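In: next come a sequence and a model predicted from it.
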Amino acid sequence: MAIVMQHLVNGISLGSLYALIAIGYTMVYGILRLINFAHGDIVMMAAYFAYFGIAAFHVPWYITVVVVVALTALMGAGIEKVAYRPLRDAPKTSILISAIGVSYLLENLANYLFSGVPKAFPAIGGLADNIVIGGVSVQMVSLFTPVIVVLLVLGLMFIINKTKLGMAMRAVSKDYEIARVMGIKIDNVISYTFMIGSGLAAIGAILW
């Protein structure tokens, strides 16, 4: 039973991270019908931002988290503006190739700037400490991760269902040509979508 509970705790923690990263991925697909191959690389870049903020520049972790989420959100919006927006009316194959190109660009840029050498992420507070509950060893971060993910999902559901931005997102996902005719600023809505998705990816990278 202890082994079963250990796997259950590990699965809930890891599954929560997968869910958080996947939400940002599917937000983009739900609106643009675009498979954003660069999403995983955005997670990678966010992890590097967090590492250098804490380990190299010794910025307090709570400030680093805010800065990393903001930088990653801006990076997501920048990618959309440079790589995807000019091809919005192009064939889907062109957008797909552009997405793959952005992915390779980020991978090789990170490899060039940061090298491929594994780096040990510094412990944040007591989150890396292990506690034993009923014979099950649990990291503190594994206890907080599902709670943080649930709160973020509830916040995202509120944005999508209860705000004007969320209403615009739902309209664009149905038919962005009609949404444009109805006065919705398509470019702004899609940029905000990329920012939210990239921000969630950044939080997932930090928790990872």
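Out: The structure has been received and is ready for your questions.
In: for the rest of this, base every contact and every neighbour count on C-alpha atoms.
Out: Noted.
In: SS state for the closest residue to Met44 other than its chain neighbours?
Out: The shortest distance from Met44 to any non-neighbouring residue, by C-alpha to C-alpha, 6 or more residues apart in numbering, is to Ala205 (7.0 Å). Look at Ala205: counting by DSSP: H, G, I helix; E, B strand; the rest coil, its state is helix.
In: ok, now how distant is Ala46 from Ile148?
Out: 18 Å (C-alpha to C-alpha, to the nearest Å).
In: the more surrounded of the two?
Out: Ala46 (27 against 17; other C-alpha atoms under 10 Å).
In: for that one, which non-adjacent residue is closest in space?
Out: Nearest one to Ala46, counting by C-alpha to C-alpha, 6+ apart, is Ala202 at 5.1 Å.
In: secondary structure class of that neighbour, three-state.
Out: Assignment for Ala202 (three-state DSSP): helix.
In: neighbours of it, how many?
Out: A count of nearby residues for Ala202, using other C-alpha under 10 Å, gives 31.
In: again, but for the one 4 residues further on
Out: Residues lying near Ile206 (other C-alpha under 10 Å) number 21.
In: also this one, for the comparison:
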Amino acid sequence: MHPDRFFTVEIDTNFHIRGWLNAGHDRLIKMGKLFRVHSLVLRIRKNYYDHQNVKKDNMDYFIQQLINGITLGGIYALIALGYTMVYGVIQLINFAHGEFFAAGGYVGVIFLSFFTGLGYMETYPVVCLTASFGLAMAYCAYLAIGVEKIAYKPLRKESRLAALLSALGMSIFLSNGLMLTQGVYDKAYPSELFQGGMHFGMVTVSYLQVLILVLTGVLLVALNFLVFKTKMGMAMRATAQDKTMSALVAISSNRIISLTFAIGAGLAAAAGIMVGLYYGSVRYDMGFIPGIKAFSAAVLGGIGNITGAMVGGLIIGMVEVFGAGYISGEYKDVFAFIILISVLYFKPTGIMGENIDDTRV
């Protein structure tokens, strides 16, 4: 490199980039000016302890990544449950499921922004948060019922390929519908929500992470109770195992299928709000990659198995976070796909697939 042409970049602990540029242009040399490039700020939403002279083999770093992985894994588990429940009942991979996740994120930002603008979030945060989640989940539940009636119900007696193509077409339709109604740009969540956190040495647990973990736990427990402890859940499991016999005991398969779509979409909507809060914004096409990762989680756990979907979601979240933290963040999306391919090749039934006939929804 020519001695009078150089470009250096320094990253400080506050993640600002400062560069000094000295070009070998004759005019610049004569003027003797040194241009300082600044104001480029990296918005990094993870703890890069290595930039703070903390080694990656430090236990605090490991614990921080563990917390991040559980948080992300819980979100993937909520989305994966929709895939596994629908497959358990009608043996269909609902590839439009990711769009319920995205739609839920948009409904959440609309209502949370509305409540924040009125000043209610400061006065009644629990009520506003509950209302936002409830409205988003209800909207996506009814949307899913409509999708099932239009795109899937007429094709139940057709080949699986026809249903699969219908699912892909509905996914594109819903994604473009979000683009037309909400625009192509990111929509930001109110930035003042859930600021701060708890510090345990070098480990930080944000209040938002606590909220996500608590809500995820509540939803998973509620779903387990619904499926395994109620008459409605018994009807869902009976329909999954034998639609003909369940019809003989007055169980409406149409009603159960619609209910299954609604529950799965509601959980995905809740996950969409969590992701919007966690990353600060939502986008019309945000459902594709998380949807594929959640599908990978469902396959990993054993497609059709509720407990397997939960376990698979946590594993995918952990692998993604630890892979990004210890290997490279550039490949964080690759790890889930590697797991998906590996599971399909070595154990297509998933880690809990051996009991799929007994415990699938």
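Out: Happy to help now that I have it. This structure is a prediction, so every number in the text was calculated from the model and none was measured.
In: just to revisit the earlier point, so what corresponds to the residue nearest to Ala46 of the first structure in the second structure?
Out: Counting by TM-score structural alignment, Ala202 of the first structure corresponds to Ala269 in the second structure.
In: now do the contacts for its match.
Out: Phe100, Phe101, Ala102, Ala103, Gly104, Gly105, Phe133, Ala136, Met137, Cys140 (C-alpha atoms under 8 Å, 6 or more residues apart in numbering).
In: what's the match for the first one in the first structure?
Out: It refers to Phe100 of the second structure. In the first structure, the residue matched to Phe100 of the second structure (TM-score structural alignment) is Ile42.
In: elements contacting the helix or strand where that match lies?
Out: Per DSSP states H and E: Ile42 of the first structure is located in helix 39-51. Counting contacts by 3 or more C-alpha pairs under 8 Å, 6 or more residues apart in numbering; DSSP states H and E, helix 39-51 of the first structure packs against helix 61-79, helix 92-114, helix 186-207.
In: can you tell me what sits against that helix?
Out: Contacts of helix 39-51 of the first structure (C-alpha under 8 Å, 6+ apart): 21, 25, 64-65, 68-69, 72, 76, 103, 106-107, 110, 121-122, 198, 201-202, 204-206.
In: stretch 232-251 of the second structure too?
Out: Outside stretch 232-251 of the second structure, the residues within contact range by C-alpha under 8 Å, 6+ apart are 88-90, 226-228, 252-253, 256, 260, 357, 359-361.
In: for that stretch, which positions count as buried?
Out: Gly233, Ala235, Met236, Arg237, Ala238, Thr239, Ala240, Gln241, Lys243, Ser246, Ile251 (16 or more other C-alpha atoms under 10 Å).
In: what range in the first structure matches that stretch?
Out: By TM-score structural alignment, stretch 232-251 of the second structure lines up with residues 165-184 in the first structure.
In: Ala80 of the second structure pairs with which position in the first structure?
Out: In the first structure, the residue paired with Ala80 of the second structure according to TM-score structural alignment is Ala22.
In: any idea which element that match lies in?
Out: helix 2-32.
In: one step back: most packed of the helices and strands packed on helix 39-51 of the first structure?
Out: Stretch with highest mean neighbour count among these: helix 186-207 (a mean of 23; mean count of other C-alpha atoms under 10 Å).
In: mean per-residue distance, that one versus the second structure.
Out: With mean C-alpha distance after the TM-score superposition for the first structure, helix 186-207 of the first structure departs from the second structure by a mean of 0.8 Å once superposed.
In: what angle separates that helix from helix 39-51?
Out: Relative orientation of helix 186-207 of the first structure and helix 39-51, computed by axes from the mean of the first three to the mean of the last three C-alpha atoms, to 10 degrees: 60 degrees.
In: related to what we said a few turns ago, ok, the match of Ala80 of the second structure - how many residues close by?
Out: That count, for Ala22 of the first structure with other C-alpha under 10 Å as the rule, works out to 17.
In: next: Pro91 of the first structure.
Out: By other C-alpha under 10 Å, neighbour count at Pro91 of the first structure equals 9.
In: contacts only, for whatever residue of the second structure lines up with it.
Out: Superposed on the second structure with TM-score structural alignment, Pro91 of the first structure falls opposite Ser159. Residues near Ser159 of the second structure by C-alpha under 8 Å, 6+ apart: none.
In: now the counterpart of Phe52 of the first structure in the second structure: how far from Gln182 of the second structure?
Out: Per TM-score structural alignment, the equivalent position to Phe52 of the first structure in the second structure is Ile110. To Gln182 of the second structure, Ile110 of the second structure is 10 Å away according to C-alpha to C-alpha.
In: go on, Ala222 of the second structure?
Out: 32 Å.
In: what's the answer for Phe111 of the second structure, then?
Out: 14 Å.
In: I'd assumed Val9 was in contact with Pro146 of the first structure.
Out: No: counting by C-alpha atoms under 8 Å, no contact exists between Pro146 of the first structure and Val9, whose distance comes to 10.0 Å.
In: out of the buried residues of stretch 232-251 of the second structure, who's nearest Asn94 of the second structure?
Out: Closest approach to Asn94 of the second structure among those (C-alpha to C-alpha): Ala240, at 15.7 Å.
In: quickly find the element holding that closest one.
Out: Using DSSP H and E, Ala240 of the second structure falls in helix 231-241.
In: next secondary structure after that helix?
Out: helix 243-248.
In: that next one vs the first structure, average distance?
Out: Mean for helix 243-248 of the second structure is 2.2 Å (mean C-alpha distance after the TM-score superposition for the first structure).
In: what is the equivalent residue in the first structure for Ile145 of the second structure?
Out: In the first structure, the residue matched to Ile145 of the second structure (TM-score structural alignment) is Ala77.
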